[in-house]
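Visitor: coords below, sequence missing:
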């Protein structure tokens, strides 16, 4: 009986069955596309459609100039918790790592002033970092921090937990947070840092934090790979 599914979906099913039946581990590299096309007796065009479908489903991912890999288990992420990246990655059995790409004292742009209580042109710390889970780069993070609250922050080791630095060195903890999450295509800058193609699906999260006195503390813009996390919120009462 002829299958009602398009050919590329049949190839997708065959390919994923092969991945699972051979027990390829997390982040294992798949064979080259030419080899896969031969293995499943299909064209490169159809194979790429099948690979793209598996990528959209979060089962495999593509790294520029390196090939296709098995996607690791998703990180469970609770944006309302103030544990810090290193803590919640570690507590789930993964290995965190952070690379600070730049940190500068600059002027607050108009979009940030419109989102917070600061004024256009006010001094603001901007820290750009990329973050890894068990060796895979999954997150680009822009932190905009009020320098009046934490003088000398840029001299700190920002490859460590920023929440930890603010708490331990400056006795700062967020008392009020506004969080927004949406899916969006990754722009050129973030896609380049994550080593994926521009326009790849991403998850965008922004967090606006005020301290106990009600003053602006920090604004965080996060660009995640879409298959890296699942959002989790606990509600009691």
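Guide: Happy to help now that I have it. As the structure is a prediction and not an experimental result, all values here were calculated from the model.
Visitor: okay, CA-based contacts and neighbour counts for the rest of this
Guide: Will do.
Visitor: any idea which element the residue nearest to residue 44 when sequence neighbours are not counted lies in?
Guide: Sequence neighbours aside, residue 37 is the residue nearest to residue 44 in space, at 5.8 Å (criterion: Cα to Cα, 6 or more residues apart in numbering). In this assignment (DSSP states H and E), residue 37 forms part of helix 33-39.
Visitor: Put this next to the first one:
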């Protein structure tokens, strides 16, 4: 193997790994340490040192018992904190393909927590849409939408596999106008871990959003959960102390 003169071997291997795997999609799993040792014909300590450098540069992240994940290429950036276009259209505008695996699409009775979120009575009927979201074929998030019953008569039989919920609502004259949102980081429970294919207690990002029409009619309450390492939000903030006229 040709190495740059006077450069430590592990630094040369770091550059080789960086070059060989630069085409991987964001958050792709790199080969294991043993495979990399064979590929580059070097010792495990050399591979570990090379991976340490890549991690310091922010190009990979290593997770116990799961290996290294490549972070070099652009991830999906979520603009839902500053935009009301919805996840599907936000990803589409970034050149990403979104598909959904529908887990539940039916009428249920609101429990106390959801009744408060939707401002309905306990045991009132609501529409539930629970799906796994994929970006370019890779699992990204678990989204659970709760919608008041007056908006659900045409949602039960919609195919949301490659369709935006907001687009369907908008086509019926129910236009999302504003949303109240909160974001938190928490350890995943066993059910969230199962759905997201991660270890229990892995940090996840939870976006909680309540959407309204221009007339302040509540449309949807949704909880979106994704592995924290896969989540990147972008927002624009303003200085409210400065007059817009200045």
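Guide: Okay, I see it. Treat the numbers as computed from the prediction; the structure is a model and nothing was measured.
Visitor: And the helix holding residue 37 of structure 1, what does it pack against?
Guide: Packed against helix 33-39 of structure 1 by the contact rule (3 or more Cα pairs under 8 Å, 6 or more residues apart in numbering; DSSP states H and E) you find helix 44-56.
Visitor: where exactly do the strands run in structure 2?
Guide: In structure 2, the segments counted as strands under DSSP state E are 28-29, 60-63, 67-70, 98-109, 125-135, 138-148, 178-187, 203-212, 218-227.
Visitor: so where is the fifth one in structure 1?
Guide: Per TM-score structural alignment, the counterpart of strand 125-135 of structure 2 in structure 1 is residues 123-133.
Visitor: distance from that stretch to structure 2 after superposition?
Guide: When structure 2 is overlaid, stretch 123-133 of structure 1 sits 0.9 Å from its aligned residues on average, using mean Cα distance after the TM-score superposition for structure 1.
Visitor: Identify all contacting residues around that stretch.
Guide: Counting contacts by Cα atoms under 8 Å, 6 or more residues apart in numbering, the residues outside stretch 123-133 of structure 1 that touch it are 89, 94-108, 137-147, 154, 159, 193-194.
Visitor: Would you show me how to pick out the buried ones of these in PyMOL?
Guide: Paste this into PyMOL to select the buried members of these, with burial taken from 16 or more other Cα atoms under 10 Å:
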select buried, resi 89+94+96+97+98+103+105+108+137+138+139+140+141+142+143+144+145+146+147+154+194
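Visitor: Now the helix holding residue 37 of structure 1: buried residues?
Guide: 33, 36, 37.
Visitor: can you list those residues in TSV and add distance to residue 133 of structure 1?
Guide: What follows is the buried residues of helix 33-39 of structure 1, written out as TSV (distance: Cα to Cα, whole Å):
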residue	distance to residue 133 of structure 1
33	26
36	28
37	31
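Visitor: Specify which member of these is nearest to residue 116 of structure 1.
Guide: residue 33 (48.0 Å; Cα to Cα).
Visitor: Is the closest one in contact with residue 46, as I believe?
Guide: No - taking Cα atoms under 8 Å as the definition, residue 33 of structure 1 is not a contact partner of residue 46, at 10.7 Å.
Visitor: possible to save the strands of structure 2 as JSON lines with distance to residue 20 of structure 2?
Guide: Converted to JSON lines, those look like this (distance: least, Cα to Cα, whole Å):
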{"stretch": "strand 28-29", "distance to residue 20 of structure 2": "13"}
{"stretch": "strand 60-63", "distance to residue 20 of structure 2": "14"}
{"stretch": "strand 67-70", "distance to residue 20 of structure 2": "12"}
{"stretch": "strand 98-109", "distance to residue 20 of structure 2": "27"}
{"stretch": "strand 125-135", "distance to residue 20 of structure 2": "23"}
{"stretch": "strand 138-148", "distance to residue 20 of structure 2": "21"}
{"stretch": "strand 178-187", "distance to residue 20 of structure 2": "33"}
{"stretch": "strand 203-212", "distance to residue 20 of structure 2": "30"}
{"stretch": "strand 218-227", "distance to residue 20 of structure 2": "26"}
